[in-house]
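Chemist: give me a model of this one.
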Amino acid sequence: MVHETVVLSFILLSVIVALAILATRLRIPYPILLVIGGILLGFLPNLPDIHLDPNLIFVAFLPPLIFTSAWFTSWRDFRESLRPILLQAVGLVLLTMLLVAWVLHTIHPDLPWSVAFILGAVVSPTDTVAAGTVIKNFRLPHRLTTVIEGESLVNDATALVAYRFALAAALSGTFSPGAAALQFVLVSVGGVLIGLIIAWPVTWLYQRIDDATSEIVISLLTPYAAYLFAEALQLSGVLSCVAAGLFLGQRSATLLSANTRLQAGAFWNVAVFLLNGFIFMLIGLQLPDIIAALSGMPFLTLLGHAVLICLAVIVIRLIWCVASTAIAKMLSRLIPSFQPITRWRSALLIGWSGMRGGISLATALSIPLTLPNGAAFPGRDVVIFLTFSVILATLELQALTLSPLIRLLHLGEKHTSGNEYRVAVRTILEAALQRIEELQNEEWVPKDVAMALHRRYEKRIQDLRMFRYKWKGSQPSLERPKAIGRFYYEILHAKRLAAIDLRDSGSISDEIFHAIEHDIDLEEAQFHRGKMP
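Modeler: The predicted model follows:
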């Protein structure tokens, strides 16, 4: 058994890597090929059955993926875009649940309303993993990316609470809207508080540990602690991970050493790729079992129902995004402070970015097999099939057409990234020059090193003013390592503080901040390897 599992894991991992390389060559998001590859693998003869345990998604895969996504989310952009994010994550999710339930009950009147609401809740949230993985392939304006990814981080809480109440209604036959609304507030607020409570001792640990390996292990344990603790209290594990990730990510510049950030970045890049790869591959592998469970129903009927549900999910989102933007624009004429966050072109793209993924399928698979009286749960196989159809349609159709849509709408990032980066680097270099001038008369400072760095930074500032950013060559290691190390630490510390000030004041985005932070980290690592940064 263990040998078969290892061999199967090796095969899946090999296919994941091969398809990811092919996706890079074809310049398409790799989840598209991974789902197709999983479907094809699932129909191969003699391949062992691979059943997706919902707990594998919820407990093993979801916490670290949500946590890392929140870690690198710009808190400034997230806060400024909170209104559209919450409108999407709460309003759109509830509307989608209601209308999808109505469509399913219309085409499948023999199914109870509670089962129809279960499907609506299952397919209503966009997927954090799918949205983040697909969107990062395109250069979109920061605000647009923040709304799409922020919505996918938050809307799972709404959908999972709605799912729990729809499932309870199916099992017990009762439903209370007031109780549902109260539980939603308690679950959401409680989940956020648990995430912050978990993040506080982690911050304390980071401040007292200077070991890259231990700090990386702590970063791996944190999302699981946040998720499991919240779920044990019947609160939102998803929002707990989001809160912990946002809190720690905003403070990582001062909590983690340069060495830790560089090593952690490499570790998490690989970990996120593997987790994403297995999720999308496992989604595709479920299709044979899903079809087999519905062998008694006419295929064309199933296909027709799937098309209608997929159209409903896609059209509802498009109408909501465009309409909410138009309403916000009208309100801005009456209330000047109420400015729309997005324009109609951006709203159209947000509406077309509603990819569903592993969370929806895991939720559908978690529907119990039987009712309390022992009877089979009505429509369970139909709900799972329709959920898979929505995932397949949104991932394959929408993700494949995002690139031409972005070009058609002229929404590629055209602006200020380059200028913003150059201005930020120049400000940081000027802070370093000021610190050099403050320290150069100190007895412990090597004068030749101070002069060399001063000339180098002045040259880089001059290059930036000429819209060039090139710095080639390196100088050999110098003697007096303690004095030189202390001196370089002071300079790099001044640059890092200047970068943090620019980020915290809102002068630069978190994306630019992380790019500059990476440069400073590399500069420090290069010095530790014996080279002049």
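
Chemist: all contacts plus neighbour counts: C-alpha atoms, from now on.
Modeler: Will do.

Chemist: at the geometric centre of the protein, which residue sits there?
Modeler: Geometric centre of the chain, nearest residue: Ser69, 3.5 Å, by C-alpha atoms, centre = their mean.

Chemist: helices and strands around the host helix or strand of that residue, which ones?
Modeler: In this assignment (DSSP states H and E), Ser69 forms part of helix 62-71. Packed against helix 62-71 by the contact rule (3 or more C-alpha pairs under 8 Å, 6 or more residues apart in numbering; DSSP states H and E) you find helix 128-135, helix 212-232, helix 237-255, helix 258-285.

Chemist: what residues does stretch 381-396 touch?
Modeler: 31-32, 35, 119, 122-123, 130, 287, 290-291, 293-294, 305-306, 309-310, 313-314, 354-357, 360-361, 364-365 (C-alpha atoms under 8 Å, 6 or more residues apart in numbering).

Chemist: I'd like the structure of this one too, to check against the first:
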Amino acid sequence: MLHDFPFYLGLIVAIVFLIMLGNRIRVAYPVLLVLFGLAMSFVPGIPSVRINPELIFIIFLPPLLYEASWAISGKELWRWRRIIGSFAFVVVFLTALAIAFAANHFIPGFSLALGFLLGGIVSPPDAVSAGAILKFVKVPKRMSSILEGESLLNDASSLIIFRFALIAVATGQFIWYDATLTFFWMLSGGVAIGLAVGWIFILIHKHLPTDTNIDMALSIVTPYMMYMAAEEAHTSGVLAVVSGGLLLSSKRHVFLSSSSRLRGINVWESLCFVLNGLVFTLIGLDLPEITSGLGDVSISAAIGYGLLISAVLILGRLLSAYGAVVVTLIARNFITVADRSNPGMKVPFVLGWTGMRGVVSLAAALSIPVQLADGTPFPQRDLILFITFIVILVTLLVQGLTLPFVIRKIGLPDFDHPITEEQAESEIRKQLADHALLHLKNNYSEEVRNQPFLRQMANKWEEKILLKDETMLPDDVKIVYLDILDQQRQWLLTKNSEEETLNEEIIRKHLKYLDLEEEKLLFI
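Modeler: Model (predicted):
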């Protein structure tokens, strides 16, 4: 393994450059990385890459889910809980059902159980792909919230279907009442274990003498502990990580210091950046391993099956999106729904078109055992792997490359916010300053009179309140301010190098202050 280290090191460098290229040409990086991996797989002399499914499920999946659960808004998740739940559970099941019947009817040698197995593998859309694409276009907040919430839960529901289908194929029977009890245990047990482990880590952070570095180390360990504890109890590790992550996210201001919260954002963004890049590149690099086991099935026939399943997936999600709107329009007459307006034909189409598949699908396919318990080869394993790869490739290329164009062409309205984001930020800043000034004058009036620093703070807040049209800082002013900060930074570095006896920690503190000032420009 050591002699392949330069290859993997170069791979990471190539991933970084490809992501920068994707940002430059405004193409979602999962598309570029899969194509890059696919092209690399044909280069002679490239080390053989075999993806271990345990590597993805244990090493990659928990931190990616955990970071996503911290990033999502709990308020938005609850607001759109019905449609999120529908897409994450009902739509995933109906998709798996459609795939099962299509595979059983059109693919020779596919039983319904094998069809359900394939359906459980390819039914969950990939959150990373959709997020990377939506970064380049503006969509209503409700849509991004629904997609983020769906992505947190659909992996769990699809993997549950996958496990039941795997048992049915291996044993040749399906006991519905046993499966029902197992299903509810996987749901409730996964959530309970995630919440329990989350509370344990909250207590550790609160009552033990941790610092920022220890907080970061514990945060990295947390999702793995949640996932492994749930899997050991034969429940859903995905739901454990999601539920525990949502709990810790909602309590982050209770048990984490401001320094830990700031550093945690950088640590987790960098970690997930590397993990996502590696996963999508490895998907492309694994093609030779996938095609080598097709056996009697020709490449052209296997590609045809993959295109068929891709078409069923795309059409099924589009129909589900419009079906969800119809159900909501009917249900609003009987129950309270989050939104009573008619979204029209545009929103469901965009929501249905965001169905790119990715890492979880490939990992599930790879986790199919090579042999059954009696030693016979697992039926259609290699063909399922190839179809899964084709589905990932087709949905990333077809939907991934066209989604930005579709969104811009349709022109989605922002239903949720009657004022612009800049106006909302300005209003919040004014109200925040008003609240702070009122608290200062009511509780610390004597200190304000005697302390120059507090008087300066009060004057600053009064200026914000009186400012009639506080808008975003003009670009030309930002350029001047950035130049001043850069000159201050250079002066500090020069002073540090010229004065040998000067404590460098003092210089570093002032450099950090300048960095924070520069970061503030993102919010003013």
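
Chemist: quick one: buried residues of the helix holding Ser69 of the first structure?
Modeler: Leu62, Pro63, Pro64, Leu65, Ile66, Phe67, Thr68, Ser69, Ala70, Trp71 (16 or more other C-alpha atoms under 10 Å).

Chemist: which SS state does the residue of the first structure positioned farthest from its centre fall under?
Modeler: Residue farthest from the centre of the first structure, counting by C-alpha atoms, centre = their mean, is Glu443 at 49.4 Å. Under DSSP: H, G, I helix; E, B strand; the rest coil, Glu443 of the first structure falls in the coil class.

Chemist: how close does it get to Tyr488 of the first structure?
Modeler: Glu443 of the first structure sits 15 Å away from Tyr488 of the first structure when distances are taken as C-alpha to C-alpha, to the nearest Å.

Chemist: how about Val445 of the first structure?
Modeler: Counting by C-alpha to C-alpha, the gap from Val445 of the first structure to Tyr488 of the first structure is 10 Å.

Chemist: of the two, who's got more company?
Modeler: Tyr488 (22 against 19; other C-alpha atoms under 10 Å).

Chemist: map the more buried one onto the second structure.
Modeler: In the second structure, nothing lines up with Tyr488 of the first structure, judged by TM-score structural alignment.

Chemist: with Val449 of the first structure instead?
Modeler: Per TM-score structural alignment, Val449 of the first structure is aligned with Phe453.

Chemist: mean distance between the helix or strand harbouring that match and the first structure after superposition?
Modeler: Element membership for Phe453 of the second structure, per DSSP H and E: helix 452-466. Mean deviation of helix 452-466 of the second structure from its aligned counterpart in the first structure after superposition (mean C-alpha distance after the TM-score superposition for the first structure): 1.8 Å.

Chemist: gap between that helix and the chain center?
Modeler: Mean-position distance between helix 452-466 of the second structure and its chain equals 40 Å (C-alpha atoms, centre = their mean, to the nearest Å).

Chemist: quick one: the helices and strands packed on helix 62-71 of the first structure as a markdown table, columns for mean neighbour count and distance to Thr145 of the first structure too.
Modeler: A markdown table is the format used below for these (neighbours: other C-alpha atoms under 10 Å; distance: least, C-alpha to C-alpha, whole Å):
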| stretch | mean neighbour count | distance to Thr145 of the first structure |
| --- | --- | --- |
| helix 128-135 | 23 | 7 |
| helix 212-232 | 19 | 23 |
| helix 237-255 | 24 | 16 |
| helix 258-285 | 19 | 19 |
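
Chemist: can I get those in CSV with distance to Ala166 of the first structure?
Modeler: Shown next, in CSV, are these (distance: least, C-alpha to C-alpha, whole Å):
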stretch, distance to Ala166 of the first structure
helix 128-135, 22
helix 212-232, 19
helix 237-255, 19
helix 258-285, 24
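
Chemist: who wins for proximity to Ser332 of the first structure among these?
Modeler: Closest to Ser332 of the first structure of those, according to C-alpha to C-alpha: helix 128-135, at 29.0 Å.

Chemist: in the second structure, which spans are strands?
Modeler: Under the criterion DSSP state E, the second structure contains no strands.

Chemist: what range in the second structure matches stretch 229-239 of the first structure?
Modeler: Stretch 229-239 of the first structure maps onto residues 229-239 of the second structure, going by TM-score structural alignment.

Chemist: return the residue of the second structure aligned against Ala431 of the first structure.
Modeler: Match for Ala431 of the first structure (TM-score structural alignment): His435.

Chemist: where's its match relative to Asn52 of the second structure, distance?
Modeler: 55 Å.

Chemist: again, but for Ser367 of the second structure
Modeler: In terms of C-alpha to C-alpha, Ser367 of the second structure sits 8 Å off from Asn52 of the second structure.

Chemist: neighbour count for the two, which is higher?
Modeler: Ser367 (16 against 11).

Chemist: contacts only, for that one.
Modeler: Contacts for Ser367 of the second structure (C-alpha under 8 Å, 6+ apart) come out as Pro53, Glu54.

Chemist: ok, now with 7 Å
Modeler: Pro53 (C-alpha atoms under 7 Å, 6 or more residues apart in numbering).
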